[in-house]
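Asker: Provided below for reference: sequence and predicted model.
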Amino acid sequence: MTTQTAGERTEEDEDRPGRTRPPWARAVIVAVVLAVVAAAGGVLWSLDPVRSALEDSFTRRPSEFTELYFTDSPHLDGATVLVPLAVTDHGGGGATREVEVTLESAKGEKLAVDTLTVRTRPGVESRTVAEVPVHAEPALVLVRLTGRPQALHYRFGEGNAIG
């Protein structure tokens, strides 16, 4: 007779068939793995860069499009609001774009509207600064490309741009 300490396997143990799991155990393991994968997928989908990359992989993007964006935060300089922005045409032959800049008060009243023309070249950022005179404290800057869906909003005091 041999002495066996806890946790040691003997030659007799090697001859015995291995432990088998109950039939429901595999289903539980699969369910747990699927739940973890689903939760991880949900977390990843909530991240903008991941969602954008995934959408690019299964969404057909137009071959020609125009970008409109702030190059810096709009700010008040005396009685003038300076709105630094850029327009970039992608995939086209370039064009002349009209950009409308509207300033609104905290109550939603239009304080000033200015339209400027930006000449673009394909794939090249065309920067400009809209200088809009104003006689009252603006709360909101609205920028849009005339005849296009692109628009930007900037709310003074909060320091955030929303495209």
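Answerer: That came through, no problem. Given the structure is predicted, the values throughout are model-derived calculations rather than measurements.
Asker: going forward, measure contacts between C-alpha atoms and count neighbours the same way
Answerer: Noted.
Asker: stretch 111-123: which residues count as buried?
Answerer: 111-113, 115, 118, 120-123 (16 or more other Cα atoms under 10 Å).
Asker: show me those that map onto strands.
Answerer: 111-113, 115, 118 (DSSP state E).
Asker: mind putting the residues you listed in CSV, distance to residue 76 included?
Answerer: Shown next, in CSV, are these (distance: Cα to Cα, whole Å):
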residue, distance to residue 76
111, 14
112, 13
113, 15
115, 18
118, 22
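Asker: of the residues you listed, closest to residue 139?
Answerer: The closest of these to residue 139 turns out to be residue 111 (Cα to Cα; 9.8 Å).
Asker: and the closest one, how far from residue 157?
Answerer: 17 Å (Cα to Cα, to the nearest Å).
Asker: how far does stretch 95-106 sit from its chain's centre?
Answerer: 23 Å (Cα atoms, centre = their mean, to the nearest Å).
Asker: can you give me the buried ones in that stretch?
Answerer: Buried residues in stretch 95-106, counted by 16+ other Cα under 10 Å: 97-104.
Asker: try this one next to it:
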Amino acid sequence: MNARVPSLRTLLATALLGVGALALLGAGLSAGGRTVLRQSFTEQPRGYIELYFTDPPGIGSGLVTVSVALVDHGDRQTTYQLRSLLKDSTGGVTAQTTTSLAAQPGRAARAVVRLPAGADPALVEVDLTDHSQTLYYGVGGPPPAAPGGSP
């Protein structure tokens, strides 16, 4: 029998392939490795918009002061229209204004809006025109009844 002994080069190449395979397996099993693999095969969501009150709306000197911030988690600068409404306890709009906010990606754009309080302020409503996000905050009297008559 003529047994052939593998050369040193063959043994080294086999060892390197084995180490490489183990490294790939380890990366696939680690949390970071799984995340990278998942992201490479999955469509990632587009940017999103974060809208929030920076302070609770308050009443003082006949005005309702509303402080809000907007963060655009997209990749380009955009100007948004922010609509602020003040409603009374019957749900009627007593004051309204629209403010432009220029947002830079990943940075908070802030606005302070002042609305005349009127006689019966109950609810502050802030939304982005052309978007589905709306914030609500009860001020003053009881909040208006929800559509359908129940709170």
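Answerer: Yep, that arrived. Note that the structure is a prediction, hence the values are computed from the model and not measured.
Asker: on that earlier part again, which single one of the buried residues of stretch 95-106 of structure 1 is nearest to residue 86 of structure 1?
Answerer: Scanning these for proximity to residue 86 of structure 1, where the rule is Cα to Cα, the winner is residue 99, at 10.0 Å.
Asker: now do the contacts for that closest one.
Answerer: 115-118, 143-146 (Cα atoms under 8 Å, 6 or more residues apart in numbering).
Asker: one more: residue 87 of structure 2?
Answerer: 93-95, 121-125, 144.
Asker: grab the most central residue of structure 2 for me.
Answerer: residue 50 (3.7 Å; Cα atoms, centre = their mean).
Asker: who's in contact with residue 69 of structure 2?
Answerer: 51-54, 108-111.
Asker: with adjacent residues omitted, what lies nearest to it?
Answerer: Of all residues not flanking residue 69 of structure 2 in the chain, residue 110 sits nearest, at 4.3 Å (Cα to Cα, 6 or more residues apart in numbering).
Asker: need the counterpart of that neighbour in structure 1.
Answerer: Correspondence of residue 110 of structure 2 to structure 1, assessed by TM-score structural alignment: residue 127.
Asker: so its match: helix, strand or coil?
Answerer: strand (DSSP: H, G, I helix; E, B strand; the rest coil).
Asker: state the distance from it to residue 67 of structure 1.
Answerer: Remark: distance between residue 127 of structure 1 and residue 67 of structure 1 (Cα to Cα) = 12 Å.
Asker: correct me if wrong: residue 90 of structure 1 contacts residue 68.
Answerer: No - using Cα atoms under 8 Å, residue 90 of structure 1 is not in contact with residue 68; the gap is 11.3 Å.
Asker: and in structure 2, which of the contacts of residue 99 of structure 1 remain?
Answerer: For the contacts of residue 99 of structure 1, the contacts that are reproduced in structure 2, applying both residues aligned by TM-score structural alignment, their matches' Cα atoms under 8 Å, are 115-118, 143-146.
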